[in-house]
Every structure is written in structure tokens, then in C-alpha cells.
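1. A structural model of the following input is requested.
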Amino acid sequence: MPSLGRFSAYRLNSLRALMHHHQCDALVVVPGVDSRFSTGASQVTAFLLFDLFETHNPHFIRSKFEMDVFEDFIICIKQNEVHLYCNAVNHTLLLPFTTHWPNLRVHCASESKMSNVDEYENYKITVFQMLVKDCKRLVVPCLDMCGAMGSEKFTKMMIEEWPIIQSYAYDTEHQCSREFFTLSRDIIDIPHELRLLVNRIDPVYLETTLVRALLSFMGTFESVYRLFDSLVESKQLSSRANPNEPLFSVYQHSAEIHGLLPPYLLYGSDSSKQNLVAENIESKLSDLQMMVESDHMVIRGYDQPSGIVCERTNFIQQPNNASHLTDHKVRSEKKLRQIYSKLLDILWKATEAFNFADSDIDQTVSKAQNELKCHLQSESFGSLEINLTYPWKNPTDAVTLAVLSGAVYDIEDIGGSSMGSVVAADTLLISTLRLNDICLSRKVINLTATIPPTCLWTRNPMPIDMTQFTSDKKPIFNEQLDIILAPANTPSSITVNCTCFEDYVIISGKRIGISQVNLSNVLYYRPVDMEQPELLEFVLPPSSYNTSDFLTSALKCCILNGSIDEALEKFQKPTKFRETETLRNENSSSNMSIWLMLKPKTKAKRLFLEQVAPVWRAKGLLRQSDHLPNRQAIRAAFITTVLSRDTHSILSDLRSLSFSQLKFDSATQAGLYSLNQLMTEQPSAKAWLMIHQSELRHIEASWSLDTSVEGISSAYDYALCCGIHLKSSNVPPSNSACADEILSVLLRNSEDKDISLLWTHSATNNESSLTETQDNICREMRPKPLHITVVCGTVGSRKDNVVKNVVDLVKEDTHWIQMSPATPSDISSALETAVKEYDSLLGSATESRVRIRGILLCPGTCGARDVLNAVHRLSSNESTKQLVHSVRIGCVVTCVDTRAVFIDGGRMTFPGLLEMLSEGWTNYILSTGPPKSQQVAATKFGVKMEDVEALLHSVNPKLSQLPAPEGHVERGHVLEALLDEEAFNGPGLKRARLLSYPSLNTTLGNPRMHAVTLRFARPVERVRFTNHLKAIFANLKPWPFYGNLYSITGQIGFTGEPDKIFDVLHLTLNGISRISVNTDDSDFLPKRKANKPFWLTGILAAPPAASKESDEWLANQFANWLRKSAPQQEAIRPPLRLSDLSKADLEKIHEKYHLHPLPAGWYYTGSYYVNMNGDKSFQHPNFEAFVQEYLEGENTKIAARNARIVNHPIPDLFSEPS
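-> Predicted coordinates:
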């Protein structure tokens, strides 16, 4: 299966595009019991999670948890982020499918919450309330997509019955009602559009859903043919063997796709155009009695959920020794077969033409119809047509399902009576590989090609009479062999009875009639792999090229090109192959042949070698060939081997299993989805995918590049951005050469080249060795480029230590060119400077024996993609474009400290980390955290370390993890890996980069990590500074994180310690905060002489797009944060007013003045004051005067203090020293 990462993100973005199209704030998917098992929600869940609950069904059955627990999650897709609510049980199950979603927030209910039902439900409602907060318009999948064409309409009240919505309406914690969910929001459902989206054929859909439907469909067709076998062989008609049953039972139990007609099975004159195009099901069936009187039948199978269609015309002939056959009857039968044969020829030629990237599909279909009219000018018929239809109405998709059909209606016999119609149709999977508007390649898979193009049944219960062909000589061999067919150059094989005589062969079978082949030359091919079948090529005499009457209509497509030299030429240059290799190529002058297979370890092979081979060798008919077999024959042999292994594997696995085990375990693993598929001898899904692996690679590439890539105007640009260099060129290559190289990488491990190694062929080894020698000579003649080791990582990953450590350890016979750009935009200039230095070193005689290496420390969260984009920018400049081919990335390492992987409370990975770890863009993960013995159990957000490691592994399981504790690279194998010059250019990595670049280029804007460096000359207070460092983590802000401070490095001084400079390292997420005395005198003295010896660099989260305003805002924010640690200027105090005095202040003033002399007539009793008039008071009579005196005294002090502050201000931290 292809990497889920790209297609998981693609499916997510597809849903987001629908949400944006309908101007919605979010799309909320609620599966399971919380939505009353809504069908629409389940279908969208299956789309996003790749049929998780179907493919893992055995796991759920064996689990101790109920299914409701596994389905207890909510997905909320917003414009810039995705929220996932889950629990401790299904979290690990969902992780592989959701890891690649950008800006993902995970809200996971812990095991402790799950143990308390009330707390568990309250947490879910709290999360749900947070998810839909401020969302005024929502898409909520509810209705069944397959029933979207029906009359059922979505209303808001449908979701008011959902338990999650009802729980939202009442706040159990505060025992109060909330708003009704649907009253304050606009809720919509778009089942029809979701249905079209879910059925788009991406590689994962193809490998799971479409292949399953195809194999089931082919099993149904085989069931029809087997019933017809029984019907033809029986002496009396029986309704028990009605061939109609499999076709129409499948049709009646499927949902209808609008615009496609139902299946049919019609005999003879019943196959009129009126019946074929009618929509009512009654006109699609013929009475069994018609079969007795008819010479042909037409059949149409239709799998409605997938849209797969197949139409065939089959023939029923009287026994060859039948005495009642009239000349009129024979000529009419021959006319039908000739017209059908011509129809097939033209349809197959059109199918082959679709493979050419420069062909127009619609024009090809139109030309095919005109050609058919031209060929049938002399025939009498009602009408004809050739059509190409798209079941899902998506002709512009990168991968689309199409039905190519042709029909000649109401053909008249010699007497003018209608004999009925002939029809043919195949379902094609068309994959178009485009780079923006450039069509690079097109590939067509004929999904229904293995269904025989025609069958020929003989209405004859008697055994074959050999005397009707030749003399009464006894055969020397009579066994079953496989004969190779290649309709539309799609090889397959069928089993036939092969009866060999001394100079001719009779080929017969239940559905192919009887044919005699006269022998002139027989070639024998032996494979290197003994599991492959051996091949027999019956070379036909030239006199039979233009007439193939010696073969029945069912075997016409078994005649293949037999020219060894031409086959070899086409094999070695498959891109130049433009003509069909079958008999239908009228202009071919090469030999034509019939090919049969001798399967290993069979009785037929042993008897042939013992009884037939000696006789034919003695007569000079048989000889062994040293050349490669025909390309189609090689592929047919490969397919036969795959199917044979598949059959043995399935039978050995299923032989001892019960029905329940077959249903849930082994059947799924083997790719079998029905007993009918097993009983009709259809291949498993695994075998089908192995057979079509070359086409599947093309489909994967088509889907991955089906996105407009900004800044790419040619194949050369795209190759540079993905690090693809042509080996044979040291100058900018042409666009066509780059396009060929891109195709070569994308479609690497060509299946034809792989399977050719299984056959003996002397010329191949000589040519490959010659090509390798020429490549080595060219490589030695070209100047060697500068190989660069790229070191990237997130903030706090200690990647700077890695660079310093590598340069310090590898010094012998090595000259390092170090690059440390401050910003992503500086990478281009750093590379330009490095290349110029490299060129000057190459010209130096002293450096002739020294290995020159480059090492690049990426700023912020930049990675290999940003470095290659910088290379691309160099290529667009006329003065620097020649430098591009002097730079090669040798190895890319991503430094990761597991303590700093998560942000936002542990709900989101660090921005840019997933992109850096994507397949193809890095070679190794350097674990720069503490050693295992000192590793903490969880991050500062409480995420367990084993969960962090599982996340990193799920992002890219192919990555190797190397230890580099605290950034120290000490082990030899780690250094060896970092110095590898070809690690980044492996074929698999190059292909992964080509496939993933469009999706990474369109990833939602993550916050940019912006470095701000401040220089200053004044010390700060140690206590204030350390307290502010500790407060950074607690003050981290949620999305979009702008202004968050994640790292601080630099050198500062503290008040009271004037002769010391301190090194500062603070990593917010790692929990590292170190302040140490700088003891490096060489570094100390220059900085002390500078006007501003102190400096700090902070890395802050900034908006994705760089702008002067945002950078200034971040610089001011960082400066204000640092000012808080400097000695603080005392504030100017305002004058003291009476209202400022508290009750305690007044009591103190009274206490001070309560014994002062009293006015005349007052005296103090010790408890209160009394005058001569008898008035009593607890305050001194002059208390107000005392208060005023106190205020005047305090204000005098305040004025003096304020004057001192004004006259002696504390300078700003960033002011110039005096």
C-alpha cells in the first residue's frame, strides 16, 4: 500500500475544500452512538481513516472493550487546524491515520477519566463545546451518501436527536440549560458532494474498495459463464442453470448510479438496439428457448457501487459435423464474427492510443468510430457507436474510471433479416501524470481485460472427432496447457486442451472451440527462475498472416508478435513502443506466433519433454532460443507465477480454518471478500496488486502531482526542487531530459525490467555492463560537486552542537565549508559563497589531497525542502545558475529532542517537524535529548515518552534513529552516516520527494520561527532574570502562538558581578535553563572591548509570511521582556492626599498627637476628650490640623525623593554607554 501520509492529508484537504466552498466554519464528524450511528458520519469516517473499522474488525472482536468505546471520537476540521477528540483506548488506533494531518490538536480522555463515567462524559461535552465555539455555520455529515439521489432531505432536527447534541443542551456541572445547538448555528449536510468525493479513485481507494469490487464482479461473470457451460452441455433446458441469476441478483441488491443502464443477457435477434438501450429490466432478458435457435448472445455486467461495466458478445456454434448447417447459416455466423472482430480491433487500438500522453482522448474515440464506419461500409446494419463514458462524471481527475464501449446494432443477414447486435465494453482506469499544465505520461489499466473478449460454445454433447481435421494418426500428447492471450496488449492466459501430433497441434476447449495449427518452427524458452513456466512459441508460416481462419474467434487475440529482435528492441525501449504486438497490426512485417506455457512441476510439462520434444527435435521443428521471449509472453508468465503462488498460499492458509475464522481473519489477510470469489478461482487482492504494481506506481504519482505547484514552470524546475540531478550532465539539462528523468524515478523498478531478469538473455548483460562502464567514464571526467551535509531540527534540538561536534571530530584530511544562514532567505547566498570557496579550493595545489565537505546548519524549522528551494532560486539567476550543478546534498539529518516535540499543552506537534520528517526529505533522526539512563518519563505537558517515540515512528517508519545525546556525535557509525555522500540520492528517497513535494508545498501556514538578536551594554539583575525565564513556559499562548518565546541563547552580565560574562541557554519546551560563567578568554576579550558586549537571541513564533511590521513587533516584545530583568527605575510618587490615608494611617497619626496640648475648655480623661459644655470625643480636638501637618511633612519627603529620581535616572537597558 502506498504511504498513507500523503493521501491522508489529501483526503483531509479535500473535505476542507468542500467546507470552504460552502462557506462553513467547520466540518464535524461524529461517528458511533453519539450520532445514533449516523450512516453519513460513518462513511466520512471510513473515508478519512481508510476503512479502519472494517479492516481491523478482528481486532475489535477480540478486544475486551465494546465497539462503542472504539467509535467514541470526534473529528472537527477547521480552516487552519484539525481537532480530534478520542480516548485512551482508540488513541493508538487512530494515530497512524491522523499523524500526518497538519496543525492537529488531540484531546484525549485519559484512563482515569474513563474510569469515572460522569467525568468522562463531562470531558467529552467540554471538548465538544470548545470545538464548536464561535462556529456559526457547520457541515455535519448525516444522511447516507448512497441514498443521496433519493427524496430524503436533511433538516436540522435530524441531529437534535443525537445524544451528543442533547448533552450539549444541558450543563450538568452547573445544572442549567445551554442554547439549542441548531438554533444559533446554520447546519448543512452535503451527501451528494461527499459521495462524489469519497468515490474518487486515489491509490488507497483503489487498493481497498475498487479492487474488492472488481474481483467480486469478475467472479460474478465467471459464475454466469459456468452456468452457461452447464446449460450448453445439458441435453434439455433447465431453469436451475439459468445464467441470468448472478447478474440480476447483484444488480437488484445494489444502489443505482444515475445514468447507467441495467445489465442484460440476450440471445440472437433479441439483442436489438431497442432492447439494449431500454431502461426497463423486462427487456434485458431472453427466454432460454431463444438460446437453442440463436448463434450468439450479448451480455452486460454492471457493478453499481463502483461503476465497473463489461460487455461481451459470445458465439454458439453447431457441431462441426452437423449435417443440417446450410450455406446461408454458415455465412451469417461468419459475418457476425467478422464484424465483432473488427469492433474489438478498433476498441483495442483506441485503448492503446490512450496511453500516449500527447493524444487527445475525445479525438481518439471519434476517430475510432469513423474508422469502424469505414470498415463496415459494405455491411448492412442499423447503426453503430463507440463511446467513452465516465461513471462518476469526473473526466478531468488525475485518475478516473471510464467505460469504453462499442456496438453495431441490428445487423442484417444475407436475406435482410435482423440477426441482432454485437457489443463490447471494458472498464478502464486512466491515470494521467501531470506537472501543473504539463502532461508527462498517461497509463491505462483495462480492469476487465481478463474477462475473455469472446467465448465460443459448441452445441455438442459428443466428444471431439479428430478425423474432421486430419488423418487418423494417433496423437503423441494430449494434456492441458495454458495459452497466452493479449487483447489490447493486456496479457493473460486460459487453459486449453493441447493435442500434439508430429507436425501439427489441435487446440480445443469448452469455450474456445477447436483449432488446428500447422507447425513450421517451434522455439523453446527456459527461465532462470525455476518457478516461472517455460514457454513454447509456435511460429506461424507467412502464408497464414493475412488469414486467421484456422483459429476460432475465441483465439484470435492469442497471435502475438514473434520477432525476437523487435521484441528485444521494444523491451529495451518501451517508451518508443507505439504499435500493437497482436495480429491486428496490419503493417507489421515481423513473425507472428502463438505462445503456450509449460508450468513447473506438472504432468503436462513432464510428458511434453519426454514424448513431444524428442520427436519435434528430430524433425527439426523444435529448438531452444537464447533470446528474450516476447514482452507480453514474459508478463503472462509472470502473472501465471503470481497467481500460482497466490492459490497455493490461500489454500494452505484456509484448509484448516472454520467458517468464522475464514470470515474474519484469514480471508481479510488474503484479500478475499466472498466465497464466490474463492469458488470462481479469482485472484486475491494481494495478487492483483502485485500483478499491476507498475500501473499502481503510475496512479500514485498521478494523484500526488495532481496539485498546482507554485513557482514551477518546467520539469527542470521541479527536478531541482526535489533534488533530482541527471548523472550524465554537468550543465542545465533540457526540459525533456528532466521530464524523462522524473518519469524514470517515479516509475522506477519497472516491472518489465524486473521480470526480464528471470529469463536467459545474453545481450542484456553485455549491454548493461557497457552502459555501466560508460557511466563510470563520464563520472570520472566530470568535476566532483560539493557534497553538503544538511543539519536541521526544531527549536531546542541542539543542532548547533551537532554541527560543531562533527567539524571538531572530523579534521584529518578534511576541509569543512560551514554555512550558518540566519534566515531561510539567506540560504541561497550561503550556498553561493560556499560554492565559490569550493571552486577556489579545487584550484589550490595545497588542497589537492584534502577532502572538501560542506555542512549547512538550517535556521529555524527549515529543512531539505527549503535548501532545495534556495538552489532553485540560484538557478533562476543568470549569474548563479551555473553554480547549481556544483552542489549536491549528501545527507540530511533531523535533530529531535523528544522533550520538545509537542506544544499547546501536548495537543500539537511542533510546527514544521512533520514536514522535516516526511519520507524522502531526511535520512536519519538524531536523538539529541538526554541519554536513555537520564531520560524523563514524560514531557513538561505530561505526554509519555513512549507515545512521543510512537508518533515519530508513525510519521516515517523507514527512518533510522541515531543517538547524539545533547548534540554530541561520538560513535563511529553515526559519523559515518553523516558523511555519506549518496544517502540523500537513493532511488526510493528521490521518488518520495517527487511524490510529496506538492502536498508539503501546500501545507497550511504554520507559524514561522523568527530569531531576534538584541545587543546591549548594561547588566541585568540575576533574580529578576531567572524569575522571568521560569515564567516563560507558563505564559505560552495557544494557537496561533505568535509571540511565544521558545529559545534564548547569548551572553549577559549581572549587576554586582562586573568582571564576569555569563553564557545563557534556555529551552522552553525541553525544560533546560542554564546560566554559566564564560571562561573562554579568546571570546571574552573582544566582546568586552565592544560597545555592546552583551547579546541575547530569542526564537519567537511569528506569522508565516515575513513582514517588516511583524518582525518589529516581535523585536519590541522580546526587548520589553528583557527590560523587565534590568534594574528598574523607581516610579515618581504623586503627592499624598487625605483620601489616600487609610484607617490605620489615621490611627497612627492620632497615636502620635493624642497628648498634645488641648484647647481651652478641653481636658483628657485617659479614654476620651471632654469640654466644659459636656461634649465628648474620642479624637483630639485639633486632629485635622495634625493630619494636615502630617501630609505636608510626607509630601516634602516625596518631593525630595522625586527630585532625586529625576536628577539621577537609570538608563534604558539598550541605551548607549556613556
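
2. CA only for contacts and neighbour counts going forward, please
-> OK.

3. quick one: list the elements packing against the biggest strand by length in the chain.
-> Criterion DSSP state E: the longest strand present in the chain is strand 418-435. Other helices and strands packing on strand 418-435, by 3 or more Cα pairs under 8 Å, 6 or more residues apart in numbering; DSSP states H and E, are strand 296-303, strand 308-317, helix 327-353, strand 399-412, strand 438-446, helix 693-704.

4. next, the angle strand 418-435 makes with the second one.
-> Okay, so that is strand 308-317. 150 degrees (axes from the mean of the first three to the mean of the last three Cα atoms, to 10 degrees).

5. before we compare anything, build this one as well:
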Amino acid sequence: GKLYFFSDGILFSDPHHGSISISKNHMTSISLYDGDSTSIVAALFIDFKSSLLAHLPIEFHAQDNFLMIALFPKTKIYKAFYSQVFSSWKNQTNSGLSLRVVQEEFLSVEQKKLHSSVQKLFNALSSSGERCRELKISAALPELERFVQHFTVSSVSHEPIMRAHLPILLQQSEIIPDSKAESDKVVITIITGLPGCRCSDLCAFLVTFNKERGRWMVYRQTMDSPECFSAAHFQRYLSGVLEAQQNHSVRQSPYTKKNKRLLVVLQGYTDVIDVVQALQTHPDPDVKSSFVIGAVNTCVEPLSCYMEHRLLFPKFLDQCSQGLVSNVVFTSHATEQKHPLLVQLQSLIRAANPAVSFILAENGVVTRNEDIELILSESSFSNPQMMRARYLMYPGWQYEGKYGAGSVFPPMVQICVWFNRPLEKTRFVTKCKAIKSLFKPSPFSGNIYHIMGKVKFSDSDKVVEVCHNTSSNSLSLVPVQEGPTPPDSRSDNRDCSSQQEFFLVFIGCSLKEEDIKDWLRETAKQKPQRKALKTRGMLTLQEIKNIHVKRHLDPLPAGYFYNGTQFVNFFGDKMDYHPLMDQFMNDYLEEANREIEKYNRELEEQEYHDLFEQKT
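-> Sure, this is the predicted structure:
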């Protein structure tokens, strides 16, 4: 076809459509996009009035009422347009319409799509070989690239993908549409890590340091559960939080409302994806839409990462996984940044999660404001790159919680024992320090790696929080601050009169509850043993000497005298001991056995309670 430009319009002549004239009276605007490059197809976009539709062939009708005329670079029409038409149309003012040169961001989605197809056709015609064939196919099938992109995303898993997330995965959008305002949601900050990683220390620091950020709530897993994380318990907790929040909001003035934050502290062999899926699969849609995960942070204590040599504890790398974890917080060696162990772990974690941020927080204390902002981020988890990685790493995570996190290997057992009697501090510390020397190699049966809980020692009335990490052989005994405590989760199933006050959680491989109780009994006050009656053969040489010293001046039998150093009889025989020494020893044994019998009787009368016996 041929194209003619006039001062008042355009004439297009084509054998298939005949002659089509487009007067400027039917136009609303004329725009030119050429990308400021001679390798980009120049596109002339003509927005027209609906009155022109009656004069256009049906195939030229568009929803947005615009036409595009493509001018391929280095062609005659391209050169003629810029040399003869461009300047006159751009400076023309008598008709009320002038040519505007626009940038790509001012084009509509449909205009960008149309120009992209024409650009691909131009590239195909300008190329040769295999690349030419690919470009020609792409140009002939404008939707092929979109199909391939969609196929790439959908082929990862058999599970469906949420409609709202599809534009993010196809990189068509960077914003997730949400029906509920972000300001109305409770932001969840997850802090996880292996036992002994000082998650609780970081949590305490954040709550204390950031009170001005709003109202804080803290969720911790129940200690007496055999599971590291209970999805059902977490979901019930979220329901309770939402109900309490709604009741509080009714009574609260809108001017005094503060943002709500929930810190989820999970210290154990927990998969973060289980926590995410517990929220996504909450049976109450109101609860599900009222919470949003802000960021996931993993605490790492370098000395507590390896079971043996370079064998990592289970779930270590899973807790640093790409697509879920935004920050890894190192809670020790913060002042030794070149420490070989720290450097080695950072390299390992970086290989598993290239985009993760490293934060140094000795004993859970964060020293930089930028790091605190990272930990408490409200949008890190929803970052488009994180979401794309999440769909790739955890197929089905968003759909009915169908992603299975996998089992813990080597299997770790968590046993919680409750008791209500004090322990002996010295015995307890000695037993804890001796655990590491009793470690067994693979399969690690009976190895105790972590002990934590609350106890009372006989030398004090204060309750002490215990945290023992066997790998680093560190024992922490911190008095519990007095104040209100949350209700015990066990109260649902036990009678209040039988509640026990103290507990310890033992984590290790193939542990048995009876073995743990026997171990713990040895740290309590031991029941005194009955004393055996003395016999002549049990007397020590020192005891015999003491008897002699005490009674060597007792009256002598007839025929004996004492010369000051020895005893001499009638015949001149000398002895070192009193002639009645046998009688003296019998008297001594008789008196000693009376004392032993008295002690044993008193011992029998004493009441002794086993460590795990219920108080009455």
C-alpha cells in the first residue's frame, strides 16, 4: 500500500481495502514514538473520534480508538517522513492538532503491545540464520513469548497459582492487589532458628527498643508439645488475636490507635514454610486477610550449627531458604567478623540464599538502625522477587498448604518433663557440663543437644530460666522477672490442683522419657542411704589408734603395769596396746552401732518425695 501525508490528514491506499482517508477533523491527537534511536521502529499513533469508525474497515476497529502506522528504519517512507512531514506537522497550529513526540512510559498497554509486535517483525527481517527463524516465529505469533513465559511459571508445579499473584510471576506487575488496606493488617515478623540461637534475646531486644512502633504481641510455641510447631495451635492463637483486636478497636478512639505487630518466635527444628502455610490455610478468611507477613529472620549461633565435624543440624539451611528468609542474624562472633567459622557459614548460607542480608547482633542486641529496619520490614516477604523464588522453591505453598516440608533427619526428639521440686544447682551444672563428653557418633542415639526451661534451685527462692547448648557447652541461668505470665497451655487438659511448677525441655536424638527422668533425678536432692552396722573388720587403723588414745590409761588387769610407753606383763612381755583392747573395741562398736541404728530409724521416719511426685 501507499501512504500520503497532507496538512489536513492522511490518505492510505491499499489493494485490499481501497483508499482510506483520515481527516484531522476526526482525530483527537497525533503522537510519535521512535525511542530516540534509529534502530527502533517509529510508530505514529492516531487517536480518533468514534465518528471515524463508520469509514474504517472492521479490522481497523480497536477498543481504544487508535491507529498505529509503523515506519521501519532505513526505509524510504521513514526517511521521507522525517525530512518532509515531521517538522511541518510538529509546528502546525492552524488545524488545532500538532504532532507530539512521546516516550515509552506515556504509551498505553495496548500501544506498547502493538509496537512490540512490529519491532519483533523488524528485527526478524533484519536478522539472519537461526536467530532470524526464532524472531520470525515470534513475529508471526505475537502471543508466543507470553505463552512461553506463562508456561515456564505454570510448569513448576501441578498445583494452581493464585490469580492475584500471576502478574507478579509473569513480571507484568510489581504490586499485589489486596482488598484490605495494609494499615489495617497486623504485621507478622517471624524470628526462627535452631535451639540455642538466642531467638528470645533478639525478640526481647526488639520489643524493648521499639515500643513506639505500636502494640506488640509475641507468640512462642508451647514447650510441652512433641512438635516444634503446631499449625492448629498457631491458627487458634491468630483467631484469638483478631477477636481481641476487634473488641479493642470498638472501644478505642481512631486518634489513639496504634499499629499492631506480632512477633512469632520459633526456636527449634521448624520449617518456616509450615508457619506461612498455617496462615494461608486458616479456615477463617477474615483472619487470613487480617494478617500479613512482613519479614522472616533466622538467628544463627555459629557454635551451634554442626552436629559433628561439618554435618549441619537438621533444617539449618531450610531456615535460611531463598524465597522465605530475608535476613540472617548472627548472634555471636559479631566482633570477630573474620572468624573462620563465621566466614564459612556466611559463604554456605549465601550459596543457598544469594539475596539474604547478614546482620550482626551479639547476644541478640542489634546496634544499627538500618538492621532493625530490615528485621521489622513490613514488605520484605511480599517482594516480587521473593514471591517468584517462593513459587519455584515451594510449589503449592499458596494452595491449601500442599507443600510438604519433609521430615527432620537425623530425627530429633523433644521431651518436656514437669516437676515441682527444686534442683541442686551444683549437681545440675556438673551434669550439664558432662553431657558433651558422653556424645556418641552417628546415629547419635541418646545425645542431648539442648536443654531449656524454668526451674528452681534449693539455694534460692527465685525461678530461673535455663538454656544449655551442648555443642558450645554453654549454660545460661537467668532469674525470671516477676510479673504476670500467660496462661499455661496445659491447663486445657489438666486439673489445676495437679499443676506442676517447673519444666525442662530436652532435645536430642532417640531420647527416652524414663532415661531423661533418671538423669534429672540425679540433679535433685538425693535420698540418704541407710548406714550399715560396723564390725571388727571394718575398723580402720586410725579408729583403733583413737580407741587406744582414749582408753590407754584405763585400769589394767592383775599382772600388768604401764611403763609410760608400753604395757608389760608379769613375765616381762611388752605390748603397744592395752591388754583389754579387744574389750575396748567391742565397746566402741556397740556404741557406734547404737548411733547407726538411731540414724536409720530417723531416716525411716523421714518423708522423701520423688522429683516427679505430685505435691499434695
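
6. about what we covered before: can you say which of the helices and strands packed on strand 418-435 of the first structure is nearest to Leu1191 of the first structure?
-> helix 693-704 (80.2 Å; Cα to Cα).

7. in terms of secondary structure, what does the next helix or strand after that closest one contact?
-> With elements assigned by DSSP states H and E, the helix or strand that comes after helix 693-704 of the first structure is helix 715-721. Using 3+ Cα pairs under 8 Å, 6+ apart as the contact test, the elements touching helix 715-721 of the first structure are helix 735-746, helix 864-875.

8. residue in the second structure matching Leu914 of the first structure?
-> Structural correspondence for Leu914 of the first structure with respect to the second structure (TM-score structural alignment): Leu317.

9. which residue ranges of the stretch 1-150 of the second structure form helices?
-> For the stretch 1-150 of the second structure, the helices defined by DSSP state H, counting those that start in this stretch occupy 76-80, 86-91, 109-126, 129-140, 144-154.

10. which one of these lies nearest to Cys197 of the second structure?
-> Closest among those, using Cα to Cα: helix 144-154, at 36.2 Å.

11. how many neighbours does the nearest residue to Ala739 of the first structure once chain neighbours are set aside have?
-> Distance criterion Cα to Cα, 6 or more residues apart in numbering; nearest residue to Ala739 of the first structure, sequence neighbours excluded, is Ala715 at 5.4 Å. Here the number of neighbours of Ala715 of the first structure (other Cα atoms under 10 Å) works out to 22.

12. swap in Gly129 of the second structure?
-> 8.

13. generate JSON lines for the helices and strands packed on strand 418-435 of the first structure, with mean neighbour count and distance to Phe1025 of the first structure as supplementary columns.
-> Shown next, in JSON lines, are those (neighbours: other Cα atoms under 10 Å; distance: least, Cα to Cα, whole Å):
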{"stretch": "strand 296-303", "mean neighbour count": "24", "distance to Phe1025 of the first structure": "72"}
{"stretch": "strand 308-317", "mean neighbour count": "24", "distance to Phe1025 of the first structure": "70"}
{"stretch": "helix 327-353", "mean neighbour count": "19", "distance to Phe1025 of the first structure": "74"}
{"stretch": "strand 399-412", "mean neighbour count": "24", "distance to Phe1025 of the first structure": "60"}
{"stretch": "strand 438-446", "mean neighbour count": "19", "distance to Phe1025 of the first structure": "58"}
{"stretch": "helix 693-704", "mean neighbour count": "22", "distance to Phe1025 of the first structure": "50"}
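
14. quick one: closest of these to Val224 of the first structure.
-> Across those, Val224 of the first structure has its closest neighbour in strand 296-303 (9.6 Å, Cα to Cα).

15. start and end residues in the second structure for the closest one, please.
-> Alignment of strand 296-303 of the first structure against the second structure: no match, by TM-score structural alignment.

16. quick one on the thing from earlier: just name the most buried of the helices of the stretch 1-150 of the second structure.
-> Among the helices of the stretch 1-150 of the second structure, helix 109-126 has the highest mean neighbour count (mean count of other Cα atoms under 10 Å), at a mean of 17.

17. so Val272 of the second structure makes contact with Leu317?
-> No. Contact criterion Cα atoms under 8 Å: Val272 of the second structure and Leu317 do not qualify, at 11.1 Å.

18. the two - which one has more neighbours?
-> Val272 (26 against 16).

19. look up how far Leu348 of the second structure lies from the more buried one.
-> Applying Cα to Cα, to the nearest Å, the value for Val272 of the second structure to Leu348 of the second structure is 19 Å.

20. repeat for Val463 of the second structure
-> Distance from Val463 of the second structure to Leu348 of the second structure, by Cα to Cα: 39 Å.

21. more neighbours: which of these two?
-> Val463 (19 against 13).

22. list the residues that contact the more buried one.
-> Residues in contact with Val463 of the second structure (Cα atoms under 8 Å, 6 or more residues apart in numbering) are Lys454, Val455, Lys456, Phe457, Pro479, Val480.

23. just among those, which is most surrounded?
-> Val455 (24 neighbours).
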